[in-house]
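# coordinates only, sequence not included:
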């Protein structure tokens, strides 16, 4: 099995972590323990679960961690929509992150479909 570092979806999700950290650093201080914390945990969960799954010994376990990573994509997508509705994020950043989440989700499901067992 490949190392997690060889997986395109892991690399793209790492880049998304950087983007989300950069965007949320400009959020209001009162959101530090609210949306900022939630969004950062969600985005960090994506590459972390991909890496943990890739390190597991069975394909079944790897698939389970990919499903968890996919759940984190949906979680961040929801938080992103909330930020947009609260005018905490610029429209361009919202679209860019949203588009990247869509691509990562597709990549996760492509990887899931390629792993049998």
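Yep, it's here. Since the structure is predicted, the reported quantities are computational estimates derived from the model, not experimental observations.
# When you work out contacts or count neighbours from here on, use the C-alpha atoms and nothing else.
Will do.
# now residue 85: how far from residue 117?
For residue 85, the distance to residue 117 equals 41 Å [C-alpha to C-alpha, to the nearest Å].
# Equivalent analysis for residue 81, please.
For residue 81, the distance to residue 117 - C-alpha to C-alpha - is 35 Å.
# if you count what's nearby, which of the two comes out ahead?
Set side by side, residue 81 and residue 117 show more neighbours around residue 81, with 15 against 9, by other C-alpha atoms under 10 Å.
# so which strand or helix has the more buried one?
Residue 81 belongs to helix 59-85 when assigned by DSSP states H and E.
# which residues touch the next helix or strand after that helix?
Going down the chain from helix 59-85, the next helix or strand is helix 91-114, by DSSP H and E. Defining contact as C-alpha atoms under 8 Å, 6 or more residues apart in numbering, one finds that helix 91-114 is touched by 9, 12-13, 16, 19-20, 23, 63, 66, 70, 73, 77, 80-81, 84.
# Got another one to weigh against that:
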């Protein structure tokens, strides 16, 4: 078992949740039940799966939750691209957030590689 609050991947993904909520507050109102909701659910899913998986009794079971977390990270990246393509955010903000999500994806993958499966 791992203490999720001591995991850098959890810390970084919690910061992404804040960034996601900050970004989605700027999206058009008509996106409230679409892109806004989906982006925030995905962002929340990343650290949620890390914390839930950390309670499992084996690294094999934890890895399944890390896979789900990684999937949500890729899904969030896709939604970020959609938001950018719709011109809901600047190129600079897009680049900043894209770099953050890619870093989280690498961190999760790297953490998975260190597990004893």
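Looks like it arrived, so ask away. Note that the structure is a prediction, hence the values are computed from the model and not measured.
# From the contacts of helix 91-114 of structure 1, list the buried ones, please.
Among the contacts of helix 91-114 of structure 1, those buried by neighbour count (16 or more other C-alpha atoms under 10 Å) are 9, 12-13, 16, 20, 23, 63, 66, 70, 73, 77, 80, 84.
# buried residues in stretch 77-91 of structure 2?
Buried-residue list, stretch 77-91 of structure 2, by 16+ other C-alpha under 10 Å: 77, 79, 80, 81, 83, 84, 88, 89.
# Could you identify the most distant pair in the contacts of helix 91-114 of structure 1?
Greatest spacing in the contacts of helix 91-114 of structure 1, by C-alpha to C-alpha: 63 and 84 (31.6 Å).
# what's the spacing between residue 23 of structure 1 and residue 39 of structure 1?
According to C-alpha to C-alpha, residue 23 of structure 1 and residue 39 of structure 1 sit 10 Å apart.
# scratch that, residue 62 of structure 1 is what I was asking about
From residue 62 of structure 1 to residue 39 of structure 1 the distance is 24 Å (C-alpha to C-alpha).
# and if you look at residue 28 of structure 1?
Distance of residue 28 of structure 1 to residue 39 of structure 1, given as C-alpha to C-alpha: 14 Å.
# How about residue 17 of structure 1?
Shown here: residue 17 of structure 1 relative to residue 39 of structure 1, a distance of 9 Å by C-alpha to C-alpha.
# before we move on, what about residue 3 of structure 1?
With C-alpha to C-alpha as the criterion, residue 3 of structure 1 and residue 39 of structure 1 are 26 Å apart.
# which of these two has more neighbours?
More neighbours surround residue 39 than the other of residue 3 of structure 1 and residue 39, with 23 against 10 (other C-alpha under 10 Å).
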